[in-house]
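Peer 1: model this:
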Amino acid sequence: MLSRRHFLVTALAAPLAPRRLWAASTLTSGSWQLDTLSDGNLMLPGDFVLGGMPEAEMREIVARYGLATDQLTPPCNVTLLRDGTNTVLFDVGAGPDFQSSAGKLAESLEALGVAPEEITHVLFTHGHPDHLWGLLDEFDEPVFANAEYAIGQAEFDYWTDPETVDSIGEARTTFAVGAARRLAVIADSVRKLSDGEEVLPGIAARLTPGHTPGHMSFELAAPSPVMVLGDAIGNHHIGFERPDWASNSDQDKDLAAKTRSALLDRLAAEQMILIGYHLPGGGIGRAEKAGSGYRYVADL
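Peer 2: All right, here's what the predicted structure looks like:
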C-alpha cells in the first residue's frame, strides 16, 4: 500500500534570520519512507535548456506551464530513503560554491531532524554541480562522514579523466574541475556501479546516459516500485511533451533524447512512481501517455 503526504517545514537558520519555508514530500511504501527535500533552486538562462528547439512550438508548450523562456528556475529535489536499516541520500545537492539559490540541503535535513552522521549511503546519479558539489565541507572533508559512496563506473571515469576539462566545452569547464576535485577525495573508497547492479537490497542501478556519459537512475523495488531519475528527465514540460527534442542541458543531446523517450515509455506503461530532481511539487509523480508525448502527473 502506498501513501503520500506533503508538508511545509519552517526552519530558522539563526536567531533573527529570515525564516525559510521548506516544502517536502513524503512517500511511504511498506517499511520504506522516501522524502524529497529541497536543495533550493537553480537560476538558468532559458537557452541552457530550450536553445535550438523549434521556436514556435517550444514557446507554446512552455507558456502553457506559466513559464518564461528567458530564465528558468527549476527546483532541486534531493531524495532521502529510510528503510529501518539504511538511511540513503540520492545526490547531495550543490553545496555553497555553485549558485546562491541552491545548496540548502543541510537546512532541509536539519528541519527534518536528520543529522549528517546518520546517512549510511550516498548514491550519485551524476557529477554535475547541483548533484555533487555538496559532497565536501569547508575543510574539503566529506559532509556525510559515515556514509558509503557509489557512482556509475562510466560517470566516475569521465569526471576523473584529465582530458575531460579540455573536451567538455567552455560553458562546463568549471563543472569538470569541480567534479574532479570532489571525487578525488573519495576516489579510493567510492563504489563504481555497472548497469543493473544491486547497490543495496531492493535498489538497482540503471544506466540512463546522455545527460552525462554515465548518468545513473535508481530503481527501488519497494512494495510499489519507484524510479529515482536524477536528470534523465530534466523538466516537467518539454521533457515530457517532446522527449525526442534535443536539449542544450544534455551533454550528448541525441543519446539523452533516446534515453528519455525509452524511460517515459516504460514509466507510463508500468505506471511506475518517478522522482525527478528538477520536477515541481517535490518531484514525486507519474508519467501518462498524452497524444504523441507524455504528461507529468504530480498527484498520486
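
Peer 1: From now on I want contacts and neighbour counts done on CA atoms only, so please keep to that.
Peer 2: OK.

Peer 1: If you count neighbours, what's buried in the strand or helix carrying residue 48?
Peer 2: Assigned by DSSP states H and E, residue 48 belongs to helix 46-50. Neighbour-count burial for helix 46-50, counted by 16 or more other CA atoms under 10 Å, picks out 47, 48, 49, 50.

Peer 1: Stretch 66-81 now?
Peer 2: Neighbour-count burial for stretch 66-81 [16+ other CA under 10 Å]: 69, 71, 72, 73, 74, 75, 76, 77, 78, 79, 80, 81.

Peer 1: Which other helices and strands does the helix holding residue 48 contact?
Peer 2: Packed against helix 46-50, as judged by 3 or more CA pairs under 8 Å, 6 or more residues apart in numbering; DSSP states H and E, are no other helices or strands.

Peer 1: buried set for the helix or strand following it?
Peer 2: Counting by DSSP H and E, the next helix or strand C-terminal to helix 46-50 is helix 55-64. By neighbour count on 16+ other CA under 10 Å, the buried set for helix 55-64 is 58, 59, 62.

Peer 1: okay, the residues you listed in JSON lines with distance to residue 269 next?
Peer 2: Supplementary listing: the buried residues of helix 55-64 in JSON lines, determined by distance: CA to CA, whole Å:
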{"residue": "58", "distance to residue 269": "26"}
{"residue": "59", "distance to residue 269": "28"}
{"residue": "62", "distance to residue 269": "25"}
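
Peer 1: Another sequence for comparison is provided below:
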Amino acid sequence: MTLTRRRLLMGAGAGIALGSGPARSLWAETGIDLGSMRISSLSDGHLVLPPEFIFAPMPKDELGPVLTEFGIGNGPLTPDCNVTLMQDGGRVVLFDTGSGTAFQESAGKLLDALDAAGVAPEDVTHVVFTHGHPDHLWGVLDEFEDPLFYEAEHMIGKAEWDFWTDPNTVNDIGDARTTMAVGAKRRLEAMEDAITFFEDGEEILPGIAARATFGHTPGHMAFELRSGSESVMVVGDAIGNHHVAFARPGWNSGSDQDQGTAAETRVGLLDQLSSEQMLMIGFHLPHGGIGRVERKGDGYLFVPEGT
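Peer 2: The predicted structure is shown next:
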C-alpha cells in the first residue's frame, strides 16, 4: 500500500478565506493504492461551525485542556470535508457527494477536485452514501436541480433511506435539524429511480463491504475496502474530528443525533482501527483524512499517513 503526494489548490476554486484572512490552501487529491484499487481523498472545501455544535454536551471543566492540547481556540470550527473516490478498472465510485452549492459558501468544491483528478461527473459509475447530512448528500444535484452524476447507480443503507424519507422525520428531528430533513428528503426522492439499497455486512460492490456505524444518524454506514490482507475503512462521520472524538471518544457530541449510540460506535470503531492498524479515511479529519489510529492513555490519537 503506497501513499502519493497531495496536490494542492489555492483560492476560490479550493477554499474560501475566513473573514479578511488569507485564502485556505487545500488538497485536491491525496491518494493510496490498494491492490488494483486507486483510492483518492478529494477536497470539497470546509465547513464553518459554531463550537457548541460539537462541544455543547461535553463536560466544560474537562473539555478545556483537551482543546488547548489540540490548539482549538474560541472561534468557529472549520473542519475539512474529504470525499473518497475509488477507481478500479471500469468502476469509479464516489463515497458521498459533498455539499453542492446550497449549503455553505466554504464548501461545495468537489467538482474542482474531480477535475484536478481527471474525473468528469459522467465518469462516475457508483455513488455510495455514508448518511444523509447536507455536507455528504446535497451535492447529488447540480445547480439546476438535476442529478449531477447522471450515469451512476446511487447506493444507500435502507435504514438511512427510511429515516430521511419518512414524512414524520421533519417534525420529530428538532428545530435545529429541520432544514437538514427537508433537504435530504427532497434530494433522495429526486434520485429514487437511481437508488439501490443495502444492509449491514453486505458486499455492496466487489471489495467493498458495508459496516453499520449507527448513531451519528440512525442508519450511518462506514465501508471497508479490501484487497487481499490490506484494507481501508471509509468512516464518514462515525469519527467526526481529530481532537475530542479521539481523545475522549466516549463523550457525547452535539453533532450526533443519537449521542449515546454514536459514542458506543466511536469507541468500538477506534478500538478496532487501532488494534488492527487498519488505514482509515475520515470525512472531517485533517491532511485529507487518511491515517491510522494509535492508543494514547485512555483515548486515541489520529496519525495522518505520510506526515
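
Peer 1: sorry, back to before: would you turn the buried residues of stretch 66-81 of the first structure into CSV with secondary structure and distance to residue 33 of the first structure?
Peer 2: Formatted as CSV, the buried residues of stretch 66-81 of the first structure follow (DSSP: H, G, I helix; E, B strand; the rest coil; distance: CA to CA, whole Å):
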residue, secondary structure, distance to residue 33 of the first structure
69, coil, 36
71, strand, 34
72, strand, 30
73, coil, 28
74, coil, 24
75, strand, 21
76, strand, 19
77, strand, 15
78, strand, 14
79, strand, 10
80, strand, 8
81, strand, 6
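
Peer 1: Just flag the most distant two among those residues.
Peer 2: 69 and 81 (34.2 Å; CA to CA).

Peer 1: which part of the second structure lines up with the helix holding residue 48 of the first structure?
Peer 2: Matched against the second structure by TM-score structural alignment, helix 46-50 of the first structure falls on residues 51-55.

Peer 1: Next, the buried residues of the longest helix along the first structure.
Peer 2: Determined from DSSP state H, the single longest helix within the first structure is helix 253-270. For helix 253-270 of the first structure, burial by neighbour count (16+ other CA under 10 Å) applies to 253-261, 263-265, 267-268.

Peer 1: quick one: secondary structure of the equivalent of residue 155 of the first structure over in the second structure?
Peer 2: Using TM-score structural alignment, the partner of residue 155 of the first structure in the second structure is residue 160. Under DSSP: H, G, I helix; E, B strand; the rest coil, residue 160 of the second structure falls in the helix class.

Peer 1: Equivalent analysis for residue 192 of the first structure, please.
Peer 2: Assignment for residue 192 of the first structure (three-state DSSP): strand.

Peer 1: Whatever residue of the second structure lines up with it: neighbouring residues, count only.
Peer 2: Under the alignment by TM-score structural alignment, residue 192 of the first structure pairs with residue 197 in the second structure. Residue 197 of the second structure sits with 14 neighbouring residues when counted by other CA atoms under 10 Å.

Peer 1: which residues touch residue 197 of the second structure?
Peer 2: 155, 156, 157, 158 (CA atoms under 8 Å, 6 or more residues apart in numbering).

Peer 1: Give me the PyMOL select line for these, limited to the buried ones.
Peer 2: Only the buried entries of those go into this PyMOL selection, using 16+ other CA under 10 Å:
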select buried, resi 155+156+157
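
Peer 1: follow-up on the earlier one: in CSV: the buried residues of helix 253-270 of the first structure, plus distance to residue 290 of the first structure.
Peer 2: As requested, these are exported to CSV (distance: CA to CA, whole Å):
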residue, distance to residue 290 of the first structure
253, 23
254, 22
255, 23
256, 21
257, 18
258, 18
259, 19
260, 15
261, 13
263, 15
264, 11
265, 11
267, 13
268, 10
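
Peer 1: So which of those residues is the closest to residue 87 of the first structure?
Peer 2: Nearest to residue 87 of the first structure among the buried residues of helix 253-270 of the first structure is residue 267, at 25.5 Å by CA to CA.

Peer 1: What's the separation between the closest one and residue 108 of the first structure?
Peer 2: Per CA to CA, to the nearest Å, residue 267 of the first structure is found 29 Å from residue 108 of the first structure.

Peer 1: Check which helix or strand residue 228 of the first structure maps to.
Peer 2: strand 226-230.

Peer 1: Which residues outside that strand are in contact with it?
Peer 2: Contacts of strand 226-230 of the first structure (CA under 8 Å, 6+ apart): 79, 90, 125-126, 216-220, 272-278.

Peer 1: Check how far that strand sits from its aligned residues in the second structure, on average.
Peer 2: Following superposition, strand 226-230 of the first structure is found to deviate from the second structure by 0.3 Å on average (mean CA distance after the TM-score superposition for the first structure).
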